[in-house]
Every structure is written in structure tokens, then in C-alpha cells.
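Q: Next come a sequence and a model predicted from it.
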Amino acid sequence: MRVLVAEDDPGLRSVLARGLREHGYVVDAVGDGADAVAYALTYEYEVIVLDWRMPKADGMDVLARLRARGTRTPILMLTARDTHADRVAGLDAGADDYLVKPFDFSELLARLRALQRRPAQAPAHSLHVGEVHFDPATRIVSYRGEPIDLTSTEMGILEVLLRRSPSVVTRLSIASQVWDDEADAVGSNTIDVHIGRLRNKLRDTGAVITTVRGLGYRLEQQ
């Protein structure tokens, strides 16, 4: 799952990006509001973590621009401003949640999981094809109640395919959601290798990944 982190403090930005990647997220990290808007309008994100005070455009300005453009991605406002009026202003401007610095990283993760579960972004708590289930909150993939051991990359690919099933998902879309640098994945056989491994792990589950030549991949029930 791809997340955008917009934070002007380089130390905190690095810590957030590293911590989220360790928990299976694909992270784009930017240091100013102008880049935040550009990235948010270019890529598909499950959640955006947005600092209030940033150069070029502050968090409130970024919120206004994105909501005006119709962006419905859940946004978590991250800020040292902790008054009641500040919270109200942030939420009224279009933020979906509000976390005050300093904060515990485990709370940030919990809030991100809660935003992922919201109906606008995830129609069902558990994504599934046939009897293969994926829980976005726990990051557990199972077949008939038994866990399937997947790498974080394989899990990311499966999540993208499940969310779009039974539609075809392009290689570029998979790369942009699962890899930090999608160009590296698209320009090599990296995606094919991981798809092959994922197919092997889904063997005998009835969930089949079909290659649609010239377009991408489709996940469907056999």
C-alpha cells in the first residue's frame, strides 16, 4: 500500500518513512507543500500523512487544493498545534484525522489502519477472491482460515489485484503501488518474478492470476 508523507523536518520525515516501510508500506516522502500537492495528484495513495507547517504551501493550503480537485484520499494531519480551535480548523478544512506531535508511532499506525478501513476506501473489511482472504488491518492473507506466508512485496501485489479484481491491473499500476521507484520494476522482469512466486503460493487455492498480454494481470476465482 502506498502512503504519502509530507513533513518538512528531515529527521522526522526520515523516521516516518523508515518506520512505515518496515511495516510493509510503500512510502513517498516530501518536504514541502508544493511537492505534496504534485505527488498527491500524480499517484494513487491509500493515505496521506500531512504536516501543518511546511514551506511553499502549508498543510491547510494543501488540504484545500486537494479537496478542491476532488481528491478523496484519507488525510491524517500531523502537527504540533494542539488547541481545540486548531483541531476544528484542520478537520473542517478536510482532514480525516488529526495527530498532535510528539506522538507514539504505534498510535500513528493504528490511525492509518483505521483510515484504511473506512468505507470510501475499502468496501469490505476483508478483501477476498473465493476463499483467499486479505485483511488490510492485520496484513494477514489466509486460505480457509490458514495463513499464507507472503513477502511484503507479494502481499502488496496481491492487495492491488484484490482491490481491482476482476479488472485488469496494468504493470505500471502495480509498480506504482508496490515499489518506491516504479521505473525500476516496470523496466525489468522484477514484476514477472514476483507474480510467478505469488502464483505458486496461491496454487490449489482457486485464486488465479491471469496474464493479459499487452495490458497487465487479472486476479479471479477459477
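A: Great, that's in hand. Numbering: from 1, shown residues only.

Q: contacts, neighbours, all on C-alpha from now
A: Will do.

Q: Name the residues that touch stretch 54-66?
A: Contacts of stretch 54-66 from elsewhere in the structure, counted by C-alpha atoms under 8 Å, 6 or more residues apart in numbering, are 7-8, 31-34, 36-37, 40-41, 50-53, 77, 90, 93-95.

Q: Please convert the buried members of those residues into PyMOL selection syntax.
A: Written as a PyMOL command, the selection of buried residues from the contacts of stretch 54-66, which uses 16 or more other C-alpha atoms under 10 Å, is:
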select buried, resi 7+8+31+32+33+34+36+37+40+50+51+52+53+77+90+93+94+95
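
Q: Give me the subset of the contacts of stretch 54-66 lying in helices.
A: Secondary structure defined by DSSP state H assigns 33, 34, 36, 37, 40, 41, 90 of the contacts of stretch 54-66 to helices.

Q: Take this one as well and set it beside the first:
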Amino acid sequence: MSTPVDELKTAVIIEDDAEIRHILTEVLESAGFSTISVGNGIDGVRAVLTYQPLLATVDVNMPGIDGFEAARRIRAAQSDTYIIMLTGLNDEADVVAGLGAGADDYLLKPFRPRELRARVEALLRRTRGDTTVPVSVTSAPPQALTESSFPAARPTTSAPAASTDATAAALPAASAAVHADDASAADGWMAHRDLLLHAENRLVTIDGEDLDLTRTEFDLLATLLESKRRVRSKADLTLVLRGESYVTSYFVGDADKRAVEAHMTNLRRKLGDNPTSPRYIETVRGVGYRLTSELA
């Protein structure tokens, strides 16, 4: 008998406060998740690598390693779980640090359960490139797991998909054939200069070399490539990341715009792009971002 879809929806809760763990468990189970709760960063990283969850919530201040380091280790293992950082620190530098460590979103404590649920639903509306299983947030949750129920982490971490070699072997030919003015003819590839992006396969290359982006960085880059020279504002990009790009009634605050700035800084760093003399993405001051001109 096939495995029910809902049994595949797992969330890891990394939080040292037992009361907050309880609240997170209730909210996530009401959204249809099976949960694994742990009380420190080291066990949290191990649980994520063991269960490969769809979602992980990560507290910033924890014993052992803090949430920033936990997120970095999760991303270093090439896990693509959605990460929501929970923090009582509302300084801009702390928000930027969390996003820079690999978090997809952040939530300040104390938080309202309905706001957390809304953030989770917004993340789940975004494209998940490694699965074809539909995501539902309304079904009844499977039985929860506790922090004592997960085994020791496997000695190996996740690796790139087996098809990577075959894809990389085909890239030189694709790269030679693709130009910015005829990218639509490249079987799903979008191009800007020597940058190639395949939205369906979630692949990015620069001059034939694979680029490792977080889901948020990929979505930002794909949006800019689709928009070409049309400027996308920070508020517009915030709604795109929430999956609400066609909705105009949602509030976008200064913190949301700073989050986009932080993600864009990380994306540019990985692209090797200098904001003062950009090759791929330029800032339109007071407005937002767009692709650079095709001309060198």
C-alpha cells in the first residue's frame, strides 16, 4: 500500500524552551505536519539530516550551538528544508545574520500562532523543486514524534542528485547555444550573459559551473530573469517570495524589505557580482532591482 501524502510532511522543531516547543508543535500539527522536537542545536541538525523534513523552525539562542550555526550546518549538508528562524532579537544585523545563515524566513518572539501558520503556508506556496508530492495544510496530522524518538544521524550527508553529472555534461553545448536574445529556445533555460537558470529543474550555472543557491536566492534570481530589464521593487519581491505576487492587499513592512536586501546581498556574493559595478543585477536606487544591460 502506498504511503499517504500527509505522512511525508515532517517538521523539525529546534527550540530549548519547552513551552514554546509545545506551541510550535500544536501549530504545525494543526497544519498537517508530523513533528520532531529537540531542545538544542546539535540534536536539531542531526534530526534534520536524519528525517529530511519539509520544514524546520530554529531558535536563535540555544545551548551548544546557536540557531545561526545550526542553520549554516543544515545548509552545508545541502538540505533544502524550509527554515524559519525564531528570535527575540529584533536588531537588523541579527535578522540579516539569520537570513545569511540560510534561513528562508524569520519570526520575532513573542509571536502569534496564526502569524506562524500564515508564514508556513506562504513558504509552502513556493515551488519545491525536489518533489512532486502536493502540499496540503488542511489535513489532519500524523502522530507526532518526540526528541527521544529519532536515531543517531547517518554518517553520510546528502549529496547532489545523481543526474547532476549528466546535466553538467550537457551544459557546455547548452551554454554555447543559448544567448540572452533567444533564451526561450533553450528548452526551459533562461539566460543573461553567461548565467543560465532552469526553473523546472532548479539549476543555475555561470559559465558552465553549477551554482549552489538557497531556495529563496533561486526564486529571487528566477524572478529577475523573467522580468529582464523591468524593475522589481523590494515590496514586489517580498510578495513573490510569499507566493502572493498577484495580491496587493498584504502589508509589506520595513523588516520584510530588509530581508529581501539580505537575500540579495547573499545572492550577489554567490554570483560574484559587485554592486558598484554589477555584471548581472543592478540596484535602482529608491525603487528595487533589475537585470543589467546585455551590453558589456
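A: Nice, I can see it. Please read all numbers here as calculations on a predicted model, not as lab measurements.

Q: about what we covered before: go through the ones in helices among the contacts of stretch 54-66 of structure 1 and name the one nearest residue 2 of structure 1.
A: Closest to residue 2 of structure 1 out of these is residue 40 (10.9 Å), distances taken as C-alpha to C-alpha.

Q: what does that closest one align to in structure 2?
A: Taking TM-score structural alignment, the alignment pairs residue 40 of structure 1 with residue 48 from structure 2.

Q: Surely that match touches residue 10?
A: No: no contact is recorded between residue 48 of structure 2 and residue 10 when judged using C-alpha atoms under 8 Å, the distance being 9.7 Å.

Q: residues making contact with the helix or strand where residue 13 of structure 1 lies?
A: In this structure, residue 13 of structure 1 sits in helix 10-22 according to DSSP states H and E. The list of residues contacting helix 10-22 of structure 1 from outside it, by C-alpha under 8 Å, 6+ apart, reads 5, 6, 7, 26, 27, 28, 29, 30, 31.

Q: which one of the residues you listed sits closest to residue 184 of structure 1?
A: Closest approach to residue 184 of structure 1 among the contacts of helix 10-22 of structure 1 (C-alpha to C-alpha): residue 26, at 14.2 Å.

Q: Please tell me how far that closest one sits from residue 48 of structure 1.
A: Look at residue 26 of structure 1 and residue 48 of structure 1: by C-alpha to C-alpha, to the nearest Å, they are 12 Å apart.

Q: Show me whatever sits in contact with both of those two.
A: Common neighbours of residue 26 of structure 1 and residue 48, counting by C-alpha under 8 Å, 6+ apart, are residue 3.

Q: still on that earlier bit, would you turn the contacts of helix 10-22 of structure 1 into JSON lines with distance to residue 83 of structure 1?
A: Converted to JSON lines, these look like this (distance: C-alpha to C-alpha, whole Å):
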{"residue": "5", "distance to residue 83 of structure 1": "23"}
{"residue": "6", "distance to residue 83 of structure 1": "22"}
{"residue": "7", "distance to residue 83 of structure 1": "20"}
{"residue": "26", "distance to residue 83 of structure 1": "32"}
{"residue": "27", "distance to residue 83 of structure 1": "29"}
{"residue": "28", "distance to residue 83 of structure 1": "29"}
{"residue": "29", "distance to residue 83 of structure 1": "27"}
{"residue": "30", "distance to residue 83 of structure 1": "26"}
{"residue": "31", "distance to residue 83 of structure 1": "24"}
